[in-house]
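>>> Here you go, sequence then predicted model.
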Amino acid sequence: MIPDTTDSLKTAGDEGSSPAVAVCADPVRAGLKGRCPRCGQGRLFAGFLKVRPECEACGLDFSTIQTGDGPASFIMQIAGFVVGFSALFVEIKYHPPMWLHLIVWLPLVVALSLALMRPGRGLMIGLQYRNQR
């Protein structure tokens, strides 16, 4: 006979989950990877930034987790700092024409913002989940 070992698994705090749902060791890392902050297995996003209604693996309800515009404001500050100071350095060192600045820095700030948006939102969701437990 196989012994029942589901009683020894860790479960999330006040979520009313079954004992068979194992808790992810680091919800922040799972959020950065776009995974469920509770189990680390299910996908967090249904589209580019649209959060799923619930986890497909453990059933965690994502509708209670609201990030608002927090990720976007942090991403704008990070991308603005990197691109702004890089453009300032290039201007002081090489003095390129303004059209070259526009061709280089505008696409770079857009690409950097888009590249950081999904991990930033996942990070905010992971932090919010970790701090609400």
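Thanks, I have the structure now.
>>> can we go C-alpha only for contacts and neighbour counts from here?
Noted.
>>> what about the helices in this protein?
Counting by DSSP state H, the chain has helices at residues 27-32, 70-94, 98-132.
>>> Can you give me the buried ones in the last one?
By that I understand helix 98-132. Buried residues in helix 98-132, defined by neighbour count with 16 or more other C-alpha atoms under 10 Å: 109, 112-113, 116-129.
>>> second one coming, line it up with the first:
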Amino acid sequence: MYAFTFKERRINAHNVAYKWCNMCLQKPINDTYIRAVIIRVERDEMTTAEIRETKPAILRGLRHRCPACGEGQLFARYLKVKDTCSECGEELYHHRADDGPAYLTILIVGHVMGFALHGLFGYLRDDPLILALVLCTIATVLALALLPRMKGLVVGYQWAKEMHGFSKPRARLPEASEA
């Protein structure tokens, strides 16, 4: 029922071909492990994995660039993500950023404002109105500057992890009888 060949690096079980990675070759082969591999992959439709690097995709998103190529603009307007990249044609309308960028922006702005309050309180203790105006200005400018970058970060992360429809259909591996 099970066949394993080190030369081909393939498991054949119920007409499913699985391409082994280096980590899998180092593990001992037994029936339990083979069943776990078969459960993890789709039964009759194997696909090859395209590795998408997370860090470059996030950095491209932070720079308002397409997470796939890094050349095309990510946004059509302030927070409106383009449907497709003008350079590589990658579909970007799949993103589901929702409230994530707002939460990240509030997290960062809140921490910066805490340090700003501690730093400015000693200088502006006698004039609380000026202190409030300075802190409000800093918070507003920082939030408006960070929000599109955080949205780009979230879109880049979703693209790299193939979330919400960002995965593309992939080529099938040959069946055991074809190899």
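Right, received. Where do you want to start? Since the structure is predicted, the reported quantities are computational estimates derived from the model, not experimental observations.
>>> Work out the TM-score between the chains.
Once superposed, chain against chain, the TM-score is 0.75 (TM-score structural alignment, normalised by the length of the first structure); 112 aligned residues with a C-alpha RMSD of 2.2 Å.
>>> if we can go back for a sec, select, out of the helices of the first structure, the one closest to Phe62 of the first structure.
helix 98-132 (9.1 Å; C-alpha to C-alpha).
>>> Now do the same contact list for the corresponding residue of the second structure for Cys36 of the first structure.
Applying TM-score structural alignment, one finds that Cys36 of the first structure aligns to Cys66 in the second structure. Neighbouring residues of Cys66 of the second structure by C-alpha atoms under 8 Å, 6 or more residues apart in numbering: Arg60, Gly72, Gln73, Leu74, Cys85, Gly156.
>>> For Val37 of the second structure, state which of these is nearest.
Proximity of these to Val37 of the second structure (C-alpha to C-alpha) peaks at Gly156, which lies at 29.3 Å.
>>> distance of the counterpart of the closest one in the first structure from Ala25 of the first structure?
Matched across to the first structure, Gly156 of the second structure falls on Gly126, judged by TM-score structural alignment. Computed as C-alpha to C-alpha, to the nearest Å, the Gly126 of the first structure to Ala25 of the first structure distance reads 12 Å.
>>> quick one, what contacts the residue nearest to the spatial centre of the first structure?
Central residue of the first structure (C-alpha atoms, centre = their mean): Gly122, 1.7 Å from the mean position. Taking C-alpha under 8 Å, 6+ apart, we find Gly122 of the first structure in contact with Val28, Ala30, Gly31, Leu32, Lys33, Gly34, Arg35, Leu44.
>>> How about the secondary structure of Phe4 of the second structure?
With DSSP: H, G, I helix; E, B strand; the rest coil as the basis, Phe4 of the second structure sits in strand.
>>> Show me what it aligns to in the first structure.
Taking TM-score structural alignment for the superposition, Phe4 of the second structure sits opposite a gap in the first structure.
>>> which ones are touching the residue lying closest to Phe4 of the second structure once chain neighbours are set aside?
Distances taken as C-alpha to C-alpha, 6 or more residues apart in numbering place Ile11 nearest to Phe4 of the second structure, at 5.1 Å, with adjacent residues excluded. Taking C-alpha under 8 Å, 6+ apart, we find Ile11 of the second structure in contact with Tyr2, Ala3, Phe4, Thr5, Ala17, Tyr18, Lys19.
>>> Spatially nearest residue to the residue nearest to the centre of the first structure, not counting backbone neighbours?
Once flanking residues are discounted, Gly122 of the first structure sits nearest to Gly31: 4.2 Å by C-alpha to C-alpha, 6+ apart.
>>> related to what we said a few turns ago, same list, the helices of the first structure, but as TSV with distance to Leu49 of the first structure please.
Shown next, in TSV, are the helices of the first structure (distance: least, C-alpha to C-alpha, whole Å):
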stretch	distance to Leu49 of the first structure
helix 27-32	13
helix 70-94	11
helix 98-132	6
